[in-house]
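Asker: dropping the sequence and predicted coords here.
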Amino acid sequence: MVKFRTPIGARIRRKRIAAGLSQVALARMLGISASYLNLIENNKRSIGGKLLLRIGERLGIDLEHLSGESEARTIAAIGDLMAEPLMRGIEIEPQAVRDLVARFPDAGTALARLHRAYADATMEIETLRHRLKSDPLLSEMLHEILNRIAGIKSGAEILADIPDITEEERRRFITTINTEARELVPTTQSLLAYFDQTSARQRPVSPIREVDEAIIAHNNHFPELETIAEALRGEIAGTGPIAEQPLAAALERRFGIACRIGGSADPGTPELVFPDTTPRPARIFRMLRAYASHASAESLGQTMHRLELSTEEARGLALRALSSYVAGAIMMPYDAFLGMAEENRYDVELLSVLAGVSFEQAAHRLVTLRGKGREGLPFGFLRADRSGRLTKRFPLPGLTIPGFGHGCPLWPIYDAFATSGVVRQVSVFPGGGRFLLVARTVSKHAARFGQKPLTFSIMLACDVVHADRTVYGDGLDLGGAPVEVGPSCVPCPRLSCAHRQEIPA
């Protein structure tokens, strides 16, 4: 399988020519060589950060239009499509895909949607196959149907093959066949009704993936929610820090939601009950999410509807995700947190201490710092559980991340489970993108003796050109030989990799 670069070079070239600038003139304005600009325009160099900003300013191109992130997602989806066994034997040139996405973006989007629908249908088939094996109701109905068909077949064979049976025996066999046939009808109808209900429950896209893709399409940044968060923070805490007890009192006073630690929830009472092992940042986050969902229900609903989701289940998940976004923005106000991140060179552990939040909360907030004209360092984000399954993701152009399942075993997100500290690594992906990957484990709650802690691994990724802006680039040979990684084993083209766990596509 071939990985493809984002085709933004052609867009830059067209804008440069329309502006009447030569490569030499534009390169001089940007402070780079004409040969380097030529590589960019021919999609042989990835760009980002301040250089991307300067190009946008000089050519009058909006950064969102210039970054090529939507094209990168489409190209990655086409790459996943070409990795499917169904496509074996079909060769496609990288330039052809770049041209398709650059010249006919709707066609590229159509291919991406078709692949997503195909993946969802395949998953549904696997689910039904598992259900046929393990569902007791299905097993019972199928067993009954097979038994009755066997009875009918046996009686019919006797009538057809044994000529000297008595008339009484013949009537008895005919009666048995009629009875089995009549009893077979309602069982078969029940089975058909069961599958009709299953079919009605099917969705063209899984709700979680649909919500993920919608949020990623909005660059995981919602200016209107930032405004809401700023207003709610002033309402809750003024200019001071978020304190747990006043927040709990505000929740109960305004919305009748009581908060307590320990015990079990009363189903008839609106309350938040926290296990006594829940860390303070997690308690505050949940209270803020509840406050935001009640105080800004109408605004959250408007933002959710703009995501254009297809099912009620997806819309419910989106409302929860958007409420969580507001909660994180209340805990870490945009401008203050961005300034703190820049000042401390994106040291996530230090930022979590300074902001009074968890490592995961600080890492996730960094990914949302995409405000136009005041962007933070662009990060990709991943979370994995102990089984290796990816449970949260936010990709970057060139950083190929599977939509579900497991990632590359060579990512430091998996190494982090073996240590209590931060693991960092310079990696190169099959498409040529070089990234600084930083990972650390986090525990969702403190465990009592005898309890197994709920542990995840969090990984941030940034283009290696930004690595020196972070503390994590210190002491690393950023120009040395990187670790060769892939997206996951099936689509990875590194056929000689000793860590491969799946047959390559």
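Answerer: Done, it's in.

Asker: C-alpha from now on. contacts and neighbour counts both.
Answerer: Will do.

Asker: pull out the buried positions in the top helix by length along the chain.
Answerer: Criterion DSSP state H: the longest helix present in the chain is helix 167-201. If you call a residue buried by 16 or more other CA atoms under 10 Å, then helix 167-201 has these buried ones: Arg170, Phe173, Ile174, Thr176, Ile177, Glu180, Ala181, Leu184, Thr187, Leu191.

Asker: right, and the second one touches Gly155 too?
Answerer: The reference is to Phe173. Yes. The pair Phe173 / Gly155 is scored as a contact, 5.7 Å apart, by CA atoms under 8 Å.

Asker: what about Ser139, how many residues close to it?
Answerer: 14 (other CA atoms under 10 Å).

Asker: where does it sit: helix, strand or coil?
Answerer: When classified by DSSP: H, G, I helix; E, B strand; the rest coil, Ser139 comes out as helix.

Asker: now swap in Pro204 and tell me
Answerer: Going by three-state DSSP: Pro204 is coil.

Asker: what about the nearest residue to it once chain neighbours are set aside, neighbour count?
Answerer: Closest residue in space to Pro204, ignoring its immediate chain neighbours: Ala117 at 6.1 Å, by CA to CA, 6 or more residues apart in numbering. Using other CA under 10 Å, the number of residues around Ala117 comes to 16.

Asker: swap in Arg469?
Answerer: Arg469: 15 neighbours (other CA under 10 Å).

Asker: how far does the host helix or strand of Ala119 sit from its chain's centre?
Answerer: For Ala119, the host element (DSSP states H and E) is helix 105-134. Centroid separation for helix 105-134 versus its chain: 16 Å, with CA atoms, centre = their mean, to the nearest Å.

Asker: buried residues in that helix?
Answerer: 105, 108-109, 111-113, 115-117, 119-121, 124.

Asker: let's have those residues in JSON lines, adding distance to Ala467.
Answerer: Below are the buried residues of helix 105-134 laid out as JSON lines (distance: CA to CA, whole Å):
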{"residue": "Pro105", "distance to Ala467": "32"}
{"residue": "Gly108", "distance to Ala467": "32"}
{"residue": "Thr109", "distance to Ala467": "32"}
{"residue": "Leu111", "distance to Ala467": "34"}
{"residue": "Ala112", "distance to Ala467": "31"}
{"residue": "Arg113", "distance to Ala467": "34"}
{"residue": "His115", "distance to Ala467": "34"}
{"residue": "Arg116", "distance to Ala467": "33"}
{"residue": "Ala117", "distance to Ala467": "37"}
{"residue": "Ala119", "distance to Ala467": "35"}
{"residue": "Asp120", "distance to Ala467": "37"}
{"residue": "Ala121", "distance to Ala467": "40"}
{"residue": "Glu124", "distance to Ala467": "41"}
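
Asker: hold the first one in mind and look at this next one:
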Amino acid sequence: MPRSALTGTRIRERRSLEGLKQADLARSVGISPAYLNLIEHNRRRIGGKLLVDLARELNVELAALTEGAHAPLIDALQGAAAESAALNDPIETDRIEEFAGRFPGWAGLVAQQREQITLLERRVEALSDRLAHDPFLSDALHEVLSTVTAIRSTAGILNAGDDIDPDWQVRFHRNMYEDSQRLATGSQALVSYLDTVGKADEAPNAPLDEVESWLASTAYALPENALETPISAGGGIAGDEVTPLDKSAQSDMLTSPAARALAAQWLERARRDAAAMPMGDVEAVLADFGPDPAALAQRTGADLAAAMRRLATLPAAEGRAALGLVTCDGSGTLTFRKPLDGFAPPRFGAACPLWPLYQALLRPLSPVRRVIEHMGQPPRQFLAYAVCQPVVPSGFDAPEVVEATMLFVPIDAVMDAAARSARPSQNVGDIVEVGTNCRVCARVKCPARREPSLLSGDVGSSFLNEVS
């Protein structure tokens, strides 16, 4: 039922809250109780002076009767209901607006708790990913354990009761002091490092992380006029001219020489992509075909991977959907990641082997297009384009160096683009269910699972059942 058709229900709820009898309210506004009863059961439309009089008698704003609860609150409650499908008792989704209108405080609490749960789930996913695959964390834990072992060994020697030369006693005590200092410092750094997981201000710990944090601060896009300026290998602008791009590249987020070198490489590639695909051509393709990298490549003569990068790094604009991008080298290691809400590629460790990115890696120069459904609350669907191409000129005796690129577009943006251009939707085959990586993916019946998940209950028995 449309929200505007529920005015009678809101009148009945408000009258109950005010403790008014139906006959008394009807008399005060000059209508019969029978007619008010029809209004309250949404069997008669209401408006004009009568609606204004009812709002006055009920001590409520007119909009509260005509519009009810705010749309964002209704949407949040509907999302919470969709994510709680596993409950034994069914959720009365047809009475969500009634609940929000009658108990706005409780409805707001449910919406707030749903948001907090979502944030905690993302933090657990990020923490699990880091605990399983972060090499820095592994080295730090090894250092802490080694220091604890050294302190324990020294304390055992001193506690043995044997006669120890005074000089050796002094040396042992000094070693214990130095080891304890190192243990305290290392433990504090480890706690601080883990405390950043899943937070918006997460500190980068590698050159690639620094570059991605810098790009995220620019929404993965730079002004078109900035991309017209060549970049030097050292991370600055070629020549003496200083532009806003130079200031961005030398920002505080790029603290290491390695990060500045990676940023310079990214900027030079972005400049070449922008030169090959001018904004006018990009806008024309978006208007006619939506975010389709094949259409952009055909119009401009650029390769598919460059078209994907160009679309994924466009500046934000009204009506322009945000697009995600991920690249990997020949080993499958992710070398770039631009996440989207509902699809965040892992920062550490291997990704899901069912991604079209890896299907393209198996067959270079053969484009792949799939609809993928990413595991989440709720699951999100994306149209993914992927291609694998050589990144250096190949020779008869030279090693083959390739890079796979995957652009993923929210399925809603694809449907909206098809509707605007009055063209049929693309036939892309069956939906492929994917995840982030096996460690934090709850899809139990996945044929590509390589290790048990932390999110699927009894992970050991589930994984053994799958293998057997």
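Answerer: Here it is on my side, so go on. Keep in mind that this is a model prediction, so the values were computed, not measured.

Asker: how alike are these chains, TM-score-wise?
Answerer: After superposition, the two chains reach a TM-score (TM-score structural alignment, normalised by the length of the second structure) of 0.55; 343 aligned residues with a CA RMSD of 5.3 Å.

Asker: re the thing from before, angle of the helix or strand just after the longest helix of the first structure against helix 105-134?
Answerer: Under the assignment DSSP H and E, the closest C-terminal helix or strand after helix 167-201 of the first structure is helix 207-217. Interaxial angle, helix 207-217 of the first structure versus helix 105-134 (axes from the mean of the first three to the mean of the last three CA atoms, to 10 degrees): 160 degrees.

Asker: so what touches whichever helix or strand comes after helix 207-217 of the first structure?
Answerer: Later in the chain than helix 207-217 of the first structure, the nearest helix or strand by DSSP H and E is helix 223-237. Under the criterion CA atoms under 8 Å, 6 or more residues apart in numbering, residues 242-243, 246-247, 250, 292, 296, 300, 322, 325-327, 329-331, 333-334, 371 lie in contact with helix 223-237 of the first structure.

Asker: now do 10 Å
Answerer: 238-243, 246-247, 250-251, 288, 291-292, 295-296, 299-300, 303, 322-323, 325-334, 370-372 (CA atoms under 10 Å, 6 or more residues apart in numbering).

Asker: taking these one by one, which sit in helices?
Answerer: Short answer: the contacts of helix 223-237 of the first structure in helices (DSSP H) are 246-247, 250-251, 288, 291-292, 295, 299-300, 303, 322-323, 325-331, 334.

Asker: filter those down to the buried ones.
Answerer: 247, 250-251, 288, 291-292, 295, 300, 303, 322-323, 325-331, 334.

Asker: returning to what we had before: in JSON lines: the buried residues of helix 167-201 of the first structure, plus distance to Pro409 of the first structure.
Answerer: Below are these laid out as JSON lines (distance: CA to CA, whole Å):
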{"residue": "Arg170", "distance to Pro409 of the first structure": "68"}
{"residue": "Phe173", "distance to Pro409 of the first structure": "64"}
{"residue": "Ile174", "distance to Pro409 of the first structure": "64"}
{"residue": "Thr176", "distance to Pro409 of the first structure": "61"}
{"residue": "Ile177", "distance to Pro409 of the first structure": "59"}
{"residue": "Glu180", "distance to Pro409 of the first structure": "56"}
{"residue": "Ala181", "distance to Pro409 of the first structure": "56"}
{"residue": "Leu184", "distance to Pro409 of the first structure": "51"}
{"residue": "Thr187", "distance to Pro409 of the first structure": "48"}
{"residue": "Leu191", "distance to Pro409 of the first structure": "43"}
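
Asker: quick test: name the residue nearest the centre of the second structure.
Answerer: In the second structure, the centroid-proximal residue (CA atoms, centre = their mean) is Asp341; its distance is 3.5 Å.

Asker: what's the nearest residue to the alignment partner in the first structure of that residue if we skip its chain neighbours?
Answerer: Under the alignment (TM-score structural alignment), Asp341 of the second structure maps onto Pro397 of the first structure. Spatially, and ignoring its direct neighbours in sequence, Pro397 of the first structure is nearest to Ala72 (5.2 Å; CA to CA, 6+ apart).

Asker: next: Val326 of the second structure.
Answerer: Nearest residue to Val326 of the second structure, sequence neighbours excluded (CA to CA, 6+ apart): Arg337, at 4.4 Å.

Asker: you'd agree the one you found is up against Thr313?
Answerer: No. Using CA atoms under 10 Å, Arg337 of the second structure is not in contact with Thr313, being 11.7 Å away.

Asker: now do the shared contacts for the two.
Answerer: Gly324, Leu325.

Asker: follow-up on the earlier one: distance of the residue nearest to Pro204 of the first structure from Ile17 of the first structure?
Answerer: From Ala117 of the first structure over to Ile17 of the first structure the distance is 40 Å, taken as CA to CA, to the nearest Å.

Asker: and if you look at Leu350 of the first structure?
Answerer: Distance, Leu350 of the first structure to Ile17 of the first structure, by CA to CA: 46 Å.

Asker: neighbour count winner among the two?
Answerer: Legend: neighbour count by other CA under 10 Å for Leu350 of the first structure and Ile17, higher for Leu350 (16 against 12).

Asker: for the helix or strand that contains the more buried one, packing partners?
Answerer: Using DSSP H and E, Leu350 of the first structure sits in helix 348-355. The helices and strands touching helix 348-355 of the first structure, judged by 3 or more CA pairs under 10 Å, 6 or more residues apart in numbering; DSSP states H and E, are helix 334-343, helix 359-367.

Asker: average gap between it and the second structure?
Answerer: Following the fit onto the second structure, the mean deviation recorded for helix 348-355 of the first structure is 5.1 Å by mean CA distance after the TM-score superposition for the first structure.

Asker: next, the buried residues of that helix.
Answerer: Val348, Glu349, Leu350, Leu351, Ser352, Ala355.

Asker: ok, for the third one, nearest residue in space, not its chain neighbours?
Answerer: Read that as Leu350 of the first structure. Closest to Leu350 of the first structure by CA to CA, 6+ apart is Asn344, at 7.8 Å.

Asker: the alignment partner in the first structure of Ala448 of the second structure: what secondary structure?
Answerer: In the first structure, the residue matched to Ala448 of the second structure (TM-score structural alignment) is His499. What three-state DSSP gives for His499 of the first structure is coil.

Asker: what's the closest non-adjacent residue to His499 of the first structure?
Answerer: Closest to His499 of the first structure by CA to CA, 6+ apart is Pro409, at 7.0 Å.

Asker: need the contact list for that neighbour.
Answerer: Pro409 of the first structure makes contact with Gly388, Asp415, Val485, Gly486, Pro487, Ser488, Cys489, His499, Arg500, Gln501 under the criterion CA under 10 Å, 6+ apart.

Asker: tell me how far it lies from Leu436 of the first structure.
Answerer: 16 Å.

Asker: of the buried residues of helix 348-355 of the first structure, closest to Pro430 of the first structure?
Answerer: Among these, Val348 lies closest to Pro430 of the first structure (CA to CA), at 27.9 Å.
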